[in-house]
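Visitor: Predicted structure and sequence below. I'll ask about it afterward.
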Amino acid sequence: MDSPHEQHRGSNISLPERAYRIRRNALRMGEVQGQGYIGQALGVADILAVSYFYALRYKPEDPEWEDRDRFCLSIGHYAIALYSALIEAGILPEFELETYGTDDSRLPMSGMVTYTPGMEITGGSLGHGLGICVGMCLGLKRKKSSSLVYNLMSDGELGEGSTWEAAMSAAHHGLDNLIAIVDFNNQQADGPSTQMLSSEPITDKFAAFGWFVQRVDGNDIDAVRDAFDQARSHKGKQPRVVICDTTMCKGVPFLETREITHFVRVEPDEWEKALKVLDEGRPQ
């Protein structure tokens, strides 16, 4: 399937290069505050690269363009990851990354729709994003819009009852304009998500709720791209979900091996080291 991005913008920059740049933006913002949800940002960079530079239909100069696809960040603490993609996509100017998390910044540490161009929802209490997206999809259906709604959510949100109410509702209404993306990194604040409240077998559960389900390596760009193609072209009148198994801190090996990666503690001298390691692994 043709990429909407290529159709309306055109680019010869590879998806791996886009993912590298998104990771670099995130590390630079993390350095501004000396902290942040860097592990998640590095982990979902490949998903965001495919989303913004292959799958999504949008206009960087007009973030509220009516015919755009909506990309919703259910997990508000992943905001640093989305800002990194919005900067790479030209929706936000690069210089603003220096303001990350500061007073009066358009880039608060948790994503809020009223602050940031390109931010579709406020990802506050986890577990609400999918329900909001169901409402968006119903509204777009009523307007006979061809736009799609993508919802990036976490494996931890699968422990929220509201998520499964929304999943049941989406299938009931035949929302074939909804594509959920689950970042399965098996990390929560209190430990591995499978040990806190296991949602396995996830694929079977979504299928039982009436969804078209795929599960892929979320750090394999080709696999993510193919899964997005199948989700967009699937003929069934049902919502779609792509479950993406990801590695926290992907691309910076010495951070990947940290015991606790939900909120990574990065020492002042390690930011430069992380950027150097990332640059050494830059796609050719």
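Guide: Okay, I see it.
Visitor: make it CA atoms for all contacts and neighbour counts henceforth
Guide: Noted.
Visitor: mind listing what Ala189 touches?
Guide: Neighbour list for Ala189: 262-263 [criterion: Cα atoms under 8 Å, 6 or more residues apart in numbering].
Visitor: how far away is it from Ile260?
Guide: 9 Å (Cα to Cα, to the nearest Å).
Visitor: Equivalent analysis for Phe95, please.
Guide: 31 Å.
Visitor: Which one's more surrounded, these two?
Guide: Ile260 (18 against 8; other Cα atoms under 10 Å).
Visitor: Spit out the contact partners of the spatially most central residue of the chain.
Guide: In the chain, the C-alpha nearest the mean C-alpha coordinate belongs to Leu152, at 4.5 Å (Cα atoms, centre = their mean). Going by Cα under 8 Å, 6+ apart, Leu152 touches 71-75, 180-183.
Visitor: Also Thr114?
Guide: Contacts of Thr114 (Cα under 8 Å, 6+ apart): Thr122.
Visitor: can you check the one 5 residues further on too?
Guide: By Cα under 8 Å, 6+ apart, Met119 lies in contact with 71-73, 111-113.
Visitor: Which ones among these lie within strands?
Guide: 71-73 (DSSP state E).
Visitor: Doesn't Ala180 belong to a strand?
Guide: Yes. With the criterion set as DSSP: H, G, I helix; E, B strand; the rest coil, the secondary structure at Ala180 is a strand.
Visitor: this is the other structure I want to compare:
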Amino acid sequence: MTQTLSNVSLAQRAWNIRRKALLMGEVQGQGYIGQALGVADVLATAYFHAMDYRAEDPEWEGRDRFYLSIGHYAIALYAALMEAGILPDDELATYGMDDSRMPMSGMASYTPGMEITGGSLGQGLGIAVGAALGLKRKKNPAFIFNLMSDGELGEGSTWEAVMSATQWQLDNLICVVDFNNQQADGPSRNALAVGAEAPKWQAFGWHAQEVDGNDMDALVAAFDAARALKDPKPRVIICNTTMCKGVDFLEAREITHFVRVEADEWAKALEKLDEGKPQ
């Protein structure tokens, strides 16, 4: 990997990402904290195991690109970009404020390391397909990693992109689905995500894996398998995650898509997270 290696474990990286996200949420008193806590293990594995990049040069042409299709997950990606050294920690307190480089929904024009503006859900994978095709035509060996939500599986544009990726044999495209079974209107399984996910993608010609998205060993193995695959086909990792992972009293809430955290609960959430800090 091109990023600087250290003896910091992936579990510690994920914990750091969760803590940074909570601190940013506390700045505004709100945010998509449930998603950030849930997807932290996936982000840690992507940035500190699977991807090639240079923190000091976020636009390095040889980098692997990380596309955040789900723009409201920006708080999670900002935390990962800080942990990776692409954004400085001292900007944490500016989250969501006027003139901040970290608006509440991710926008590529504002933030180093934010490759696309992903606020319109269901568009990210289509953008990733175009970018992956462009890289292949330029003979650039970099990968495109596209993080999308389970809710986007109900978008027709997503499945058009899925078919296109197969048509163009985009073996440099790795789609990562955060399947937390939560949408604004209720569980994803009650909307348009009925049935097992991996067989759907396989039927469209993708190499598909489904894993526990909060199991670091499973994630490492899945990312390794996706990168190493020799077949000329796109690959997807479906990550079943738990909303608000690491903060038990938030995990227990019935509505976690935009979880309500009271003013006096931010410190309590940080304390709960600290109790589970990796050794």
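Guide: On my side now, so go ahead. Worth saying up front: this structure is predicted, and the values here are computed from it rather than measured.
Visitor: Just give the TM-score of the two.
Guide: The TM-score (TM-score structural alignment, normalised by the length of the second structure) is 0.99; 279 aligned residues with a Cα RMSD of 0.7 Å.
Visitor: Tell me which residue of the second structure matches up with the residue nearest to the centre of the first structure.
Guide: Using TM-score structural alignment, the equivalent of Leu152 of the first structure in the second structure is Leu147.
Visitor: before we move on, what SS does that match have?
Guide: Assignment for Leu147 of the second structure (three-state DSSP): strand.
Visitor: Could you tell me where stretch 172-184 of the second structure falls in the first structure?
Guide: Under TM-score structural alignment, the match for stretch 172-184 of the second structure is residues 177-189.
Visitor: Tell me how far that stretch lies from the chain's centre.
Guide: Counting by Cα atoms, centre = their mean, to the nearest Å, stretch 177-189 of the first structure is centred 8 Å from the centre of its parent chain.
Visitor: What's the end-to-end length of that stretch?
Guide: 32 Å.
Visitor: what comes up buried for that stretch?
Guide: The neighbour-count check on stretch 177-189 of the first structure (16 or more other Cα atoms under 10 Å) flags 177-188 as buried.
Visitor: Okay, buried residues for stretch 247-259 of the first structure please.
Guide: Buried, per 16+ other Cα under 10 Å, within stretch 247-259 of the first structure: 247-252, 255-256.
Visitor: Just the terminal-to-terminal distance for that stretch.
Guide: 13 Å.
Visitor: show me where the stretch 151-279 of the second structure has strands.
Guide: 173-179, 207-212, 235-240 (DSSP state E, counting those that start in this stretch).
Visitor: would you turn those into a markdown table with distance to Arg260 of the second structure?
Guide: Listed next are the strands of the stretch 151-279 of the second structure as a markdown table, based on distance: least, Cα to Cα, whole Å:
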| stretch | distance to Arg260 of the second structure |
| --- | --- |
| strand 173-179 | 20 |
| strand 207-212 | 25 |
| strand 235-240 | 22 |
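Visitor: quick one: which of the ones you listed is nearest Ala198 of the second structure?
Guide: In terms of Cα to Cα, the element of the strands of the stretch 151-279 of the second structure nearest to Ala198 of the second structure is strand 207-212, at 5.4 Å.
Visitor: how close does that closest one sit to the first structure?
Guide: On superposition with the first structure, the mean distance recorded for strand 207-212 of the second structure (mean Cα distance after the TM-score superposition for the first structure) is 0.2 Å.
Visitor: what helices or strands is that strand leaning on?
Guide: helix 198-203, helix 216-228, strand 235-240 (3 or more Cα pairs under 8 Å, 6 or more residues apart in numbering; DSSP states H and E).
Visitor: could you redo the ones you listed as a markdown table and give each row mean neighbour count?
Guide: Output for these, formatted as a markdown table (neighbours: other Cα atoms under 10 Å):
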| stretch | mean neighbour count |
| --- | --- |
| helix 198-203 | 14 |
| helix 216-228 | 17 |
| strand 235-240 | 24 |
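Visitor: Determine which of the ones you listed approaches Glu59 of the second structure most closely.
Guide: The nearest among these, by Cα to Cα, is helix 216-228 at 21.4 Å.
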